[in-house]
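Enquirer: Sequence and predicted structure below; questions after.
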Amino acid sequence: MADKEQGKEKKTKSKTECCGYPLSIFFIVVNEFCERFSYYGMRAVLVLYFRYFLRWDDDLATTIYHTFVALCYLTPILGAIIADSWLGKFKTIVYLSIVYTVGQGVMAISAIHDITDSNQDGTPDSMTFHVALSMVGLLLIALGTGGIKPCVAAFGGDQFQDHQEKQRSTFFSIFYLSINAGSLLSTVITPILRAQECGINSQQKCYPLAFGVPAALMAVALVVFIAGSGMYIKAAPKGNIMLEVCKCIGFAIKNRFKHRSSRYPKREHWMDWAEENYDKLLIAQVKMVLKVLFLYIPLPMFWALFDQQGSRWTLQATTMNGNFGVFIVQPDQMQTVNPILILVMVPIVDNLVYPLIKKCGLNFTPLKRMTVGMFMAALAFVAAALVQLQIDQTLPTFPSASETQVKFLNLESNTLSISVNGKPDEIQAFQSYGYMTLNTDTMDLTVGNRTQDPITLLKGDRQTFLLTSAGLQGWDQDVNTKPEQGNNDIRFVNGYGVPLNVKSGSKDMGSIGQFEFSNYTLFPEGKATFIISDNTGQLCEYSMSLGFGSSYTVLIPSTFNFGSECGSTIQQIEDIKPNTIHMAWQIPQYFLMTCGEVVFSVTGLEFSYSQAPKNMKSVLQAGWLLTTAIGNIIVLIVAEVGQLPEQWAEYVLFASLLMCVCIIFSIMAYFYTYVDPAEIEEQFSEHEPDDKEKKQQLEMKMDTTYTSDDKKPNPDEIKQTKI
C-alpha cells in the first residue's frame, strides 16, 4: 500500500514540471535570492552601525562583527542535526526562517531611536536597552541563517527524480547564481539606504531603513517558500550521519585508552579500535573523512583574512575618497567588488587559466590550487597595508593627552603681528595661523602691542582664537577627530558687524553674533549651499564643494556685503584636510583576495566532495563551514590580544600568519595521497558482513574457542583491515 502511495506521489510530482524542471525549485531559488539579499544587505552596513550609531571604537566593532559571523558558521551544525534527526529539511527551514525574520525585524527596530546621536543626551539605561536589542537581533539572525544554510540546497536537490540528473546539475548552478545576485544587489542597495538621512529628533544615517529592507526581503523569502509547500517532495528525517560519525570516533578513542596495555596488539589506525561496535565500511569512511578534516586544520587562517573585507577594509574605506566622477561610492559599497569579480573570475579561471596550465604540462592539483589561494590572500593584505600607509600620511596629527594645538584667525583686513610664548610671527588679513602644538598649561599671547592675560589651554584638544588689532575677541574648541563616514564638519565665524543667521536646507546653524562661532554641522560630500541672512531680511547664497572627511571654518569677514557678489569675500579656513587617497586603490587588494577565493574556496569544496564518502559529504560540509567560524574567532583573538597601534602593522601581521600557515599547508598537501572513496566503499561492501552476522562471529570467536579468562582474547585481537 505504501509503495502504491509513493508511486502516486511520484506521478503527481512529475506533472508539476516546467521545461523539465520541478516547479517547486523556482520557489526555492527565489527564497534563496531573498534570503541572501537579506543577510548580505544587513551585514554590509553592520560594522558601520556598530562604529557610528552605537559609537563603539574600531576594535570593539570588529570584534562583535566577527563574533556574529563566527556564530553564523557554527549554527549550521545545529541546523543539520535538527533537520536530519528530528524535523526534516522543510520544517527546519520554515521554523528557523521565522526566527531569522524576527531577528531582522528586531535589528530594524533597534536602530530607530536617536539616543545614540552625538548631539543628544541619551541615558545609560536607554543605551543598554538599545545595545541589548541589537545583540538579541543578531543572535536570532545567526541562528536562522546558519540553521537553514545546510538545508536549502539539499532540499532543492531532493525535488529532482532519477531521470532529472542533468536538470539537478543545472539547478545548483542557478542556485549559486541566485546567491551571488542577492549578495551583489544587497551590497549596492543597502549602503545607499543607510546613506539617507532620517531620524525622529535629528538628522542621521538611516540604519532603520538599511535593516528594514533586508527584514522585509526575509519575510518575502519565508512567504515564497511556504507558498510552494504543496509542490515539494519532503523527505522524512533519516537520522544524522554526523552523530553516528561522532559516536564512532568517541568509541574508538574510549576503547583505545581502555586497552592501552602492552598485552593488546597494536592496530594500524586508531580508528580500528571501533571495530567491536561498528562495521568496517563505516570505519573506512570515517578514516577518509578524518584524513580530509586533518587538512582543514590550517584553513581557518584564510577565512580570518577573507572576512575582514566587511570589517577592517570597510573601516579603511571610510578614510578614503569615494568620488568616481559619474557616481559616488559609499565605504560599505566597496564590498560589491568581491561578488562582481567572482562572477567574472570563476568562468575565466575554469575555462581559460586551468586549461592553459594543463597545456603547459603542469600538474596543478586541488591542494596546490588551495595553497596558491592562501598565498594570494596574504598578498591582498600586504596591498591593504601599503594603502593604509598612504592613508596614514594624509591624516592630521592630533594632540596627545599632554598637548594642546592652537590656531589663530585674523579678523582684520590687514596683517597682524603676534607673539606666542615669546615667539613672534605674523598673520595675513582674514587668514589663519596654526595649528601650533604646545606642551604648557597656559599660553602667553601678544597681539600687536597688546599683551593678553595668560590663557588657560585645554589639554588634548584643538582651539581656535579670534584676533583683531584690539586683541583676543573669542575662541572655540575645534573638532579633534576625522569627521565620521566621509562627512564634512562645517562651522561659521561672524566677523561682520551684526548678528547673522545661517541655514542649509533643513539644517539651521542658528544665529551667530559678532566674533562668535556657530556649532559644527555635518555635511555629505558634494555641493553644500548656505543661506546667510540678517535681521532686515537681506539674503546671501554661498556654496562650497566638499570632499570626504574634511573640516572647515568659514569666515564671514568685516568686508562682507549682501548682494550678487556677497560670497566673494567669504573665506574658507581648512581645519582638517579632505581624504585624498581614492577608494580605487582598494581594488587591487579586492582583486587579489577574490582570485584567492576562487582558487581556494571553489577548489576546496570540489576537493572535499571528491574525497568524501557518498553518505558523509554533509559531514565535510559542516567541517568546511566550521573553518570559517574558527577563522572569525582568530580575528577576535588578534584584534583583542594584538592591540597594535598602527592598522598597517595589523595587516602585515595577518599576512605573515597566513604565509606561515601556507607553508605548513603546502607540506601537508605534499604528503597527502588522493583516494577514490567509491572504490574503497565498493571493496568493503563486497566483503563486509552485516551487523548481526558480525556480532555472531565475534561472540563465537570469543566464547567458544577459549575457556579461561586469562587466555580469552579481547576483541581487539581480531585481524585488522588496511585502507
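Expert: Good, I have the coordinates.
Enquirer: CA atoms for contacts and neighbours, from now on please.
Expert: Noted.
Enquirer: The stretch 151-300 of the chain: strands as residue ranges?
Expert: Under the criterion DSSP state E, counting those that start in this stretch, the stretch 151-300 of the chain carries strands at the ranges 197-198, 204-205.
Enquirer: Include distance to residue 476 when you put those into a markdown table, please.
Expert: Listed next are the strands of the stretch 151-300 of the chain as a markdown table, based on distance: least, CA to CA, whole Å:
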| stretch | distance to residue 476 |
| --- | --- |
| strand 197-198 | 28 |
| strand 204-205 | 24 |
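Enquirer: The helix or strand where residue 392 lies: how far from the chain's middle?
Expert: Using DSSP states H and E, residue 392 sits in helix 366-394. Mean C-alpha position of helix 366-394 versus that of the full chain (CA atoms, centre = their mean, to the nearest Å) differs by 17 Å.
Enquirer: Next up, a structure to set beside the first:
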Amino acid sequence: MSKNMDLIDAEPRPSPTAKDKFPRVVIIIILAEFCERFSYSGMRAFLTLYLRSKLGYSDDGATETYHIFSTLVYLFPIIGGILADNYLGKFRTILYLMFVYAAGNILVAITAIPQLALPGRLCTLLGLFMITIGTGGIKPCVTAFGGDQFKFPEQEHHLAIYFSILYFNVGTGSLIAKTMSPILRSEVHCFGDKDCYSLAFGAPSIVVLISIVIFVSAKSRYVMKKPEGNIVLDFIKCISLGLKNVALRRNVNEKGGHWLDSTRVQYDQRFIRDIKKTLSVLKLFTVTPIFWALLDQMGSRWTLQATKLDGRFGFLTIKPDQMQVLNPIFVLTLIPITQKYIYPFLEKRNILKNPLHKLTLGGILAGLAFIVSGLVEIYISTKYPVLPKAGYAQLRLFNGNQCFISLHNDHHNITYTIPPLSHFSKKDIRVKGVENINFELAGSCIQPTEKILNLEENRANSFFLSGNHIHSFKDNVDKSKSGFPIIRFLVTDTVNTTGMIFVRDKTDMIEAELTRQVSSQIEVFSGLYSLRDGNEEIITSNITVESGGVYALVIDKNGSDYKSNLVVITEANSFTMAWLLPQFLIMSIAEVLFCVTGNEFAFKESPESMKAVMMAVWLLTEAVGNVIIIVITRLFVNYRQETQFFFYTGLIFGAMAVFYYLSQGYKHGHSAEEDGPKKECRSNSEVLYLQVKQTEDCLDH
C-alpha cells in the first residue's frame, strides 16, 4: 500500500500555480472591445439621420457619405493589422489609435453644438475619417491581443472562456448602443434643439476616453509580442511577383503549369500551394460585394424609409434608427436555431447540405427583401408630398376670414370657393420664371377686388388673405428631415397676439410665441397642443400634430370670439413602421445563410497559414460593396427610390447566377499532402473565435 502510494506521489501533477489561472488582465482588453463596439454601433445607428437633418444632405448625399464612411471602416482594419504585425505591435497600435478614435468622436460631438457655428460638414467628415482610422487599429488587434495574454499549453482551456465572454461582450455592446443612442438623440433636448446629437456622439467618446485610462493602467501586466511580419503582405508580394514573372516571361518553364510556380525561387512550395488554394476560394467571393451592397443599406436607405412611417406600436414608440436593432436580434436568434435544428433537419433530407447552396439561397433572399422594400416604398409613396418641379408653380391661398371667399381666373380655368379659415391649392400651374396672375376675389366680409399674385417657377407660392390684405410667402411642403411635425401660424390683423402661446399639453412646454400675420415654419414634437392667450386661458385645445405632417394654423378673432383651424398641407406619416418587419426578417435570414455560412466556409476551406489573408479579403469585399452603393447612388440620383431597390434586386440575382456557375467546379477541402495531418475537429477556441467574428459581422450592419 505504501509502495503504491509512493508511486502515485511520484507521478507529475499539475500544480495549482498562477500560470493555470484565467489571466485577469484580459478583462481590461474585453472592456476596450466593449467600448469600441458601443461607440461605433451607437454612432452608426443615427449617422444617416444626422447627415440629413443637421448637415443638410439630401437622401442621396446622406446615403453616399454614410457608405464612404463604411468603406473606410472595412478598409482600415487591413492597414491596421499590417501596422501592428510589422511595425508598432498590437498594444501600441491599439493605444495610439484609441486616441484618434476618441478625438474623432469628440470633434463630431462638438461640431453638433449649433452655438459654436463650426463648419459642420468639414468638421464632421474629418471626425468620421478619424473614427475610421481608430476602428481600423482597434478592430483587428483587440481580439488577437487578448489571445496573446494566454500561456500555452497551461492556459489553453481558458482561451475558450475568453472567446465566450468576448462573444457575449460584442453582442451586448452593440445591442445596448443601437437601443440607447436613438434615445439619447431624440429624448434629450439640448442647445435649443428638440434633439441632442452632441450628447449621442459625445457619450461614446467619454466611454472611449475612460477605457484608454483603464487600458494603459495595466500596461506593465500585458504580454507583448514583438512584430513578426504580416502574412497579408507576404501574400500580396508573392502574387505580385508571380504576375510580374508571367508578364516578363521569367521562370515560366513548365508548359501548363500554374503561374504562381514561377515564384518558387523566392517562396516555399507549401506557401505557394496555400496561396493557390486560397485563390480558388477567393474566386467564388468575387461576386460577394453585391450582397454587402444590399445588406449595408439597412443603416442608410432603410433607416430613411423608416422616417416616413409611423413608429407608434400601442404605448411604445419606435425611433427610425432603432429599427436596425431588429437585425442583430433576428440574427442572434436565428444562428442557434438554424445550427441546432433547421440545418440538421434539412441535411437529413439532402437539402442545403452544400454550404455553397446556402450562400446562393442567402443572396436570393436578399434580393427578395429588396423586392419587398421596393413594394413598401411604392405603397407609402402615395402619401408623399407633391413637391414643386421645373416648369410649374404651386399656389396656395389661405382664407383668414370668417366668410366664404370666391376665387376666379379664366386663363388657368380656376373657380373655387374657399371656406372660412381654410385654403385653396393648385400644384401644377404652368409657369416659366416669374409670372403675374390676376385673380378675382369676392365674399360677404370683403370688398370684391382683383389681386395680382406673383408665381415663381419651381416654388410653393403661398398667400394669406387677412381682411382685404394679402400677405405672400414661400412655403416648404416637404416633410421634416428630422421626422418632426412642422407648423406655421397665420394670424389675422384682428388678433392681439401679446402673450399668445402655443403649448404642448403633455408637458406644458411653450413651443412658440405667436406674432401677427405669417410666422416662420417651426418643428415641434408630435402630440396634443392648445392655444392660450396672455392670461393663460385656453383659446383652442386638442390641436393634434403628428410626425411627418406639415401644418398651418389659421387664427382669427371676431369681437371676443376666437376662431382657428388647423390646415393640413402635407399628410403625417400614417403607415405603420410594422410594414418594414418583413424585409428586415427576410434580410436577417439571408444574412444567416450568407454571412455566417460564408465566414465559416472561408475559415474551413482556407489553409491554416492563410486565415489572416481570408479575413482581410472578407473585409475588403464589404468595402467594395459600399463602393458599389456609392456608384449606384450617383448613377440613379434622379430615379425614384423603388427603382433603385429593384435595380439592386436584379444585380443580386445576376450575381447569384454567376456565383452558382462558379461553384459548380469547386472542389471542397484540401489534401493532407498540402496542409499536413488534418484535425478531426476544430478546437472549442477556434469555433468560438469564429462565432465572435460572425457576431461582429452581423452587428456591423
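Expert: Received the coordinates, thanks. Remember, predicted model here, so these are calculated numbers, not experimental data.
Enquirer: Dump the strands of the stretch 151-300 of the first structure to a markdown table, plus distance to residue 392 of the first structure and mean neighbour count.
Expert: As requested, the strands of the stretch 151-300 of the first structure are exported to a markdown table (distance: least, CA to CA, whole Å; neighbours: other CA atoms under 10 Å):
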| stretch | distance to residue 392 of the first structure | mean neighbour count |
| --- | --- | --- |
| strand 197-198 | 29 | 15 |
| strand 204-205 | 26 | 20 |
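Enquirer: of these, which approaches residue 580 of the first structure most closely?
Expert: Closest to residue 580 of the first structure of those, according to CA to CA: strand 204-205, at 23.2 Å.
Enquirer: Make sure residue 336 of the first structure is actually in contact with residue 190.
Expert: No. With contact defined as CA atoms under 8 Å, residue 336 of the first structure and residue 190 do not form a contacting pair (11.2 Å).
Enquirer: So those two - more neighbours on which side?
Expert: residue 190 (28 against 18; other CA atoms under 10 Å).
Enquirer: what's the matching residue for that one over in the second structure?
Expert: In the second structure, the residue paired with residue 190 of the first structure according to TM-score structural alignment is residue 181.
Enquirer: who touches the equivalent of residue 102 of the first structure over in the second structure in this structure?
Expert: Under the alignment by TM-score structural alignment, residue 102 of the first structure pairs with residue 103 in the second structure. Residue 103 of the second structure makes contact with 127, 130-131, 205, according to CA atoms under 8 Å, 6 or more residues apart in numbering.
Enquirer: Next: residue 494 of the first structure.
Expert: Taking CA under 8 Å, 6+ apart as the test, what residue 494 of the first structure contacts is 500, 512-517, 555-557.
Enquirer: Format those as CSV; extra columns: distance to residue 239 of the first structure.
Expert: Converted to CSV, the contacts of residue 494 of the first structure look like this (distance: CA to CA, whole Å):
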residue, distance to residue 239 of the first structure
500, 77
512, 74
513, 78
514, 80
515, 79
516, 75
517, 72
555, 75
556, 77
557, 81
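Enquirer: now the second structure: which of those match?
Expert: Retained in the second structure by both residues aligned by TM-score structural alignment, their matches' CA atoms under 8 Å are the following of these: 512-513, 516-517, 555-557.
Enquirer: how close does the helix ranked longest in the second structure sit to the first structure?
Expert: Secondary structure assigned by DSSP state H gives helix 156-187 as the longest helix of the second structure. In the superposition against the first structure, helix 156-187 of the second structure averages 2.1 Å from its aligned positions (mean CA distance after the TM-score superposition for the first structure).
Enquirer: still on that earlier bit, which part of the second structure lines up with the following helix or strand past the helix holding residue 392 of the first structure?
Expert: Note on helix 366-394 of the first structure: by DSSP H and E, the next helix or strand toward the C-terminus is strand 404-410. Alignment of strand 404-410 of the first structure against the second structure: residues 393-399, by TM-score structural alignment.
Enquirer: which residues are contacting the matching stretch?
Expert: For stretch 393-399 of the second structure, contacts defined as CA under 8 Å, 6+ apart pick out 388, 405, 418-431, 455-466.
Enquirer: Mind checking which of these land in strands?
Expert: Those of the contacts of stretch 393-399 of the second structure mapping onto strands are 405, 418, 423-430, 455-456, 460-466, per DSSP state E.
Enquirer: out of these, which are buried?
Expert: 405, 418, 423-425, 427, 430, 455-456, 460-466 (16 or more other CA atoms under 10 Å).
Enquirer: Looking at those residues, which is nearest residue 642 of the second structure?
Expert: Distances from residue 642 of the second structure to those, taken by CA to CA, are shortest for residue 427, at 23.5 Å.
Enquirer: For that closest one, which non-adjacent residue is spatially closest?
Expert: Distances taken as CA to CA, 6 or more residues apart in numbering put residue 394 closest to residue 427 of the second structure, at 4.1 Å, once the chain neighbours are dropped.
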